[in-house]
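Student: how would this look folded up:
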Amino acid sequence: MYQNILFDNTNGVVRISLNRPEVHHALNAELLLEITEAVKAAEVDPAVRVVVLTAEGNKAFCSGADLKESVGAGKSAGELLRTRYNPLILALRNIPKPVICRLNGLAVGAGVSLVLACDVVIASEDVYLSQLFVQIGLMPDAGSAFFLPRLLGPARSFELASTGRKVSAKEAVQIGLINRAVPEAELDTAVDDMIRYYRNAPTKAIGTMKLVFNQSYHSNLEEMLELEAVNQEILSKTADFAEGTMAFLQKRKPDYQGK
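Tutor: The predicted model follows:
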């Protein structure tokens, strides 16, 4: 079905692995489309509770745009962003399920944008991230110009974008760019622990939380208070809320079904 990614859907967990190792998983039109399709497949499958985005091997997560294709595609940069990159970033942000990035190799350029579009990022300590756009005379795109200032503030985000310097995984944690950095040998254990948590968590509550937090970027306090009230009303009628309440009263661990 897929030529540029590996796709696995097992026990409520979808794993999407970039699979163009010969070019360090550079993003071409086909790869972008396949990741987008895989995320959307995970969204509509009610059995899926969590999505993991990673890459094959351990040298690179994503080296950014495939410049060979970009130069010869016959499409403008704006058209490529609108038709291939932007739909993927929106799919990652709008899926009402948690997306974990297993950052197992370097991420540069638009590869960093993929990382930042995920909900939780767990990295190997020996990887780095770089907003490499400036080195070819471009600005950050595919969402980086949105995510960076919100995560880091204007001064630090401008510094990273305008210099394109390498940011180690440890520094990325310290400045709030990603969530965790662990030794390479512990990466799978750390990711599996997070998967296990989300696979057994109240999925609708977490998905709603994600979408409401997205909206907070564009809303004032009054709008957010109403959005909280509307969505809390919806969640209070879910099976997971009933189960969570009963488990609390019975002093036992809840058995959430994501419903």
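
Student: all contacts plus neighbour counts: C-alpha atoms, from now on.
Tutor: Will do.

Student: Cys101 should be in a helix, yeah?
Tutor: No - Cys101: not assigned to a helix; according to DSSP: H, G, I helix; E, B strand; the rest coil it is strand.

Student: tell me the contacts of it?
Tutor: Val52, Leu53, Thr54, Val115, Cys118, Asp119, Val120, Val121, Ile122, Ala123 (Cα atoms under 8 Å, 6 or more residues apart in numbering).

Student: mind running it again at 10 Å?
Tutor: Shown in contact with Cys101 (Cα atoms under 10 Å, 6 or more residues apart in numbering): 16, 51-55, 61, 114-123, 178-179, 191.

Student: now Val173
Tutor: Counting by Cα under 10 Å, 6+ apart, Val173 touches Val121, Ile122, Ala123, Glu125, Val167, Asn179, Arg180, Ala181.

Student: how about stretch 192-207: buried residues?
Tutor: Ile195, Tyr198, Arg199, Asn200, Ala201, Pro202, Thr203, Lys204, Ala205, Ile206, Gly207 (16 or more other Cα atoms under 10 Å).

Student: for this protein, which segments count as helices?
Tutor: Under the criterion DSSP state H, the chain contains helices at 29-44, 67-72, 77-80, 86-94, 110-117, 144-152, 154-163, 169-174, 187-199, 203-216, 221-235, 239-250.

Student: comparing those helices, which comes out most buried?
Tutor: Mean neighbour count (mean count of other Cα atoms under 10 Å) peaks for helix 110-117 among those, with a mean of 25.

Student: who does that helix touch, helix- and strand-wise?
Tutor: strand 50-55, strand 60-62, helix 86-94, strand 99-103, strand 106-108, strand 128-130, helix 144-152 (3 or more Cα pairs under 10 Å, 6 or more residues apart in numbering; DSSP states H and E).

Student: so which residue is dead centre in the protein?
Tutor: Cys118 (1.4 Å; Cα atoms, centre = their mean).

Student: wait, doesn't it sit right on Pro96?
Tutor: No - look at Cys118 against Pro96 with Cα atoms under 10 Å: they stay out of range, at 11.8 Å.

Student: if we can go back for a sec, so what's the residue nearest to the centre of the chain up against?
Tutor: Val51, Val52, Leu53, Ile89, Leu92, Arg93, Pro98, Val99, Ile100, Cys101, Arg102, Ile178.

Student: please provide the structure for the following sequence as well, for comparison with the first:
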Amino acid sequence: MTTVLVERHPGWLSITLNRPERLNSLNDEMHAALRAALTEAREDSSCRAVLLTGSGRGFCAGQDLSERLRAPDAAAPDLGHTVETFYNPLIRQLRSLPKPIVCAVNGVAAGAGVNIALACDIVIAGKGARFVLSFAKLGLIPDSGGTYHLPRLVGEARARGLALLGEPLSAETAADWGLIWKTVEDENLHEEAFSLAKHLSEQPTFGLGQIKSALNASSHNTLDQQLDLERDLMRRAGQTDDYAEGVAAFIEKRKPHFSGLG
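Tutor: Reported below is the predicted structural model:
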């Protein structure tokens, strides 16, 4: 069975993790397929937004631990190699994609599954979803950017509690804490996610990519550096046809028709 399903829609791409019998836990094959789908989204000029979700009753349970079982006399696995080879490139690819990524969390997101969701741009979850930073219960640390994104999203105190205790966090609490954008009724999740991806695919894509670049840089820039970056990105955005179209549509009181091009 294909571990990642890719479906084309007018202007956007849906990517579905597809190992429902394993709660969409990640193995090497799924990593390769997911990264290939994201590369396709980057290189396809007709794709202006991405929706990432999971099939079945969960979004992603993180690493498939059945692939980490070892005989008593075998050498310990090099998990640093796994992180460097698979997870770090995936998170970098998600964060640097110059197109908005919507993540729809259905059911459980655990371990790296949480942090993959947090690397996306807008996360919505069904009210029955749960987020579980389960690393501590295995003697591990949150990888896939977890120690980076968590304190920035929810503050250090809550990040420490989530990481050290590994207790499930409800979707509604996740939204209240600012971990995700919002929750919706479970039965409406995919309809809401599709609508959001479609909306983003009709917006000024180049400008949205510039917003992503600016927000990504803000975590390490000084205020002066960020002001200079805003100036430079604004200069480039102001030269696009989409900016001209947005102004014209505003003045003419009509819906804009953006090309998405830079």
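
Student: need the TM-score between these chains.
Tutor: With the length set by TM-score structural alignment, normalised by the length of the first structure, the two chains reach a TM-score of 0.96; 257 aligned residues with a Cα RMSD of 1.5 Å.

Student: about what we covered before: map the residue nearest to the centre of the first structure onto the second structure.
Tutor: In the second structure, Cys118 of the first structure lines up with Cys120, judged by TM-score structural alignment.

Student: would you list the contacts of Cys118 of the first structure in JSON lines and tack on distance to Leu249 of the first structure?
Tutor: What follows is these, written out as JSON lines (distance: Cα to Cα, whole Å):
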{"residue": "Val51", "distance to Leu249 of the first structure": "31"}
{"residue": "Val52", "distance to Leu249 of the first structure": "33"}
{"residue": "Leu53", "distance to Leu249 of the first structure": "37"}
{"residue": "Ile89", "distance to Leu249 of the first structure": "41"}
{"residue": "Leu92", "distance to Leu249 of the first structure": "36"}
{"residue": "Arg93", "distance to Leu249 of the first structure": "35"}
{"residue": "Pro98", "distance to Leu249 of the first structure": "27"}
{"residue": "Val99", "distance to Leu249 of the first structure": "31"}
{"residue": "Ile100", "distance to Leu249 of the first structure": "32"}
{"residue": "Cys101", "distance to Leu249 of the first structure": "35"}
{"residue": "Arg102", "distance to Leu249 of the first structure": "36"}
{"residue": "Ile178", "distance to Leu249 of the first structure": "36"}
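
Student: ok so, going back, top of the contacts of Val173 of the first structure by number of neighbours, please.
Tutor: Taking other Cα atoms under 10 Å as the neighbour criterion, Ala123 ranks highest of the contacts of Val173 of the first structure with 31 neighbours.

Student: next up, the contacts around it.
Tutor: 101-106, 168-170, 172-173, 178-184, 186-188, 190-191.

Student: the same query, at a cut-off of 8 Å, please.
Tutor: The contact partners of Ala123 of the first structure, by Cα under 8 Å, 6+ apart, come to Cys101, Arg102, Leu103, Asn104, Ala169, Ile178, Arg180, Ala181, Val182, Leu187.

Student: about what we covered before: so which of the contacts of Val173 of the first structure are in strands?
Tutor: Val121, Ile122, Ala123, Val167, Arg180, Ala181 (DSSP state E).

Student: okay, now the alignment partner in the first structure of Gly107 of the second structure: neighbour count?
Tutor: Aligned by TM-score structural alignment, Gly107 of the second structure pairs with Gly105 of the first structure. Look at Gly105 of the first structure: counted by other Cα under 10 Å, it has 25 neighbours.

Student: quick check: closest non-adjacent residue to Gly105 of the first structure.
Tutor: Excluding the flanking residues, the one nearest Gly105 of the first structure by Cα to Cα, 6 or more residues apart in numbering is Ala60, at 3.8 Å.

Student: and the one you found, what pairs with it in the second structure?
Tutor: Per TM-score structural alignment, the equivalent position to Ala60 of the first structure in the second structure is Gly58.

Student: is it true that its match touches Ala109?
Tutor: Yes - Gly58 of the second structure is within contact range of Ala109, at 6.7 Å (criterion: Cα atoms under 8 Å).

Student: and those two? Which one has more around it.
Tutor: Using other Cα under 10 Å as the criterion, Gly58 of the second structure and Ala109 rank with Ala109 on top: 30 against 25.

Student: quick one on the thing from earlier: closest to Ser236 of the first structure among the contacts of Ala123 of the first structure?
Tutor: Cys101 (29.8 Å; Cα to Cα).

Student: quick one: the closest one from Lys75 of the first structure, how far?
Tutor: Note on Cys101 of the first structure: its distance to Lys75 of the first structure, by Cα to Cα, to the nearest Å, is 30 Å.

Student: same check on Leu138 of the first structure?
Tutor: Plainly put, Leu138 of the first structure is 16 Å away from Lys75 of the first structure if you go by Cα to Cα.

Student: next: Cys62 of the first structure.
Tutor: For Cys62 of the first structure relative to Lys75 of the first structure (Cα to Cα), the value is 22 Å.

Student: quick one, what contacts whatever residue of the second structure lines up with Ile89 of the first structure?
Tutor: Mapped onto the second structure by TM-score structural alignment, Ile89 of the first structure lines up with Ile91. Counting by Cα under 8 Å, 6+ apart, Ile91 of the second structure touches Ile116, Ala119, Ser144, Gly145.

Student: before we move on, the earlier item: how about the residue nearest to Gly105 of the first structure, what does it touch?
Tutor: By Cα under 8 Å, 6+ apart, the contact set of Ala60 of the first structure is Pro21, His24, His25, Asn104, Gly105, Leu106, Ala107.
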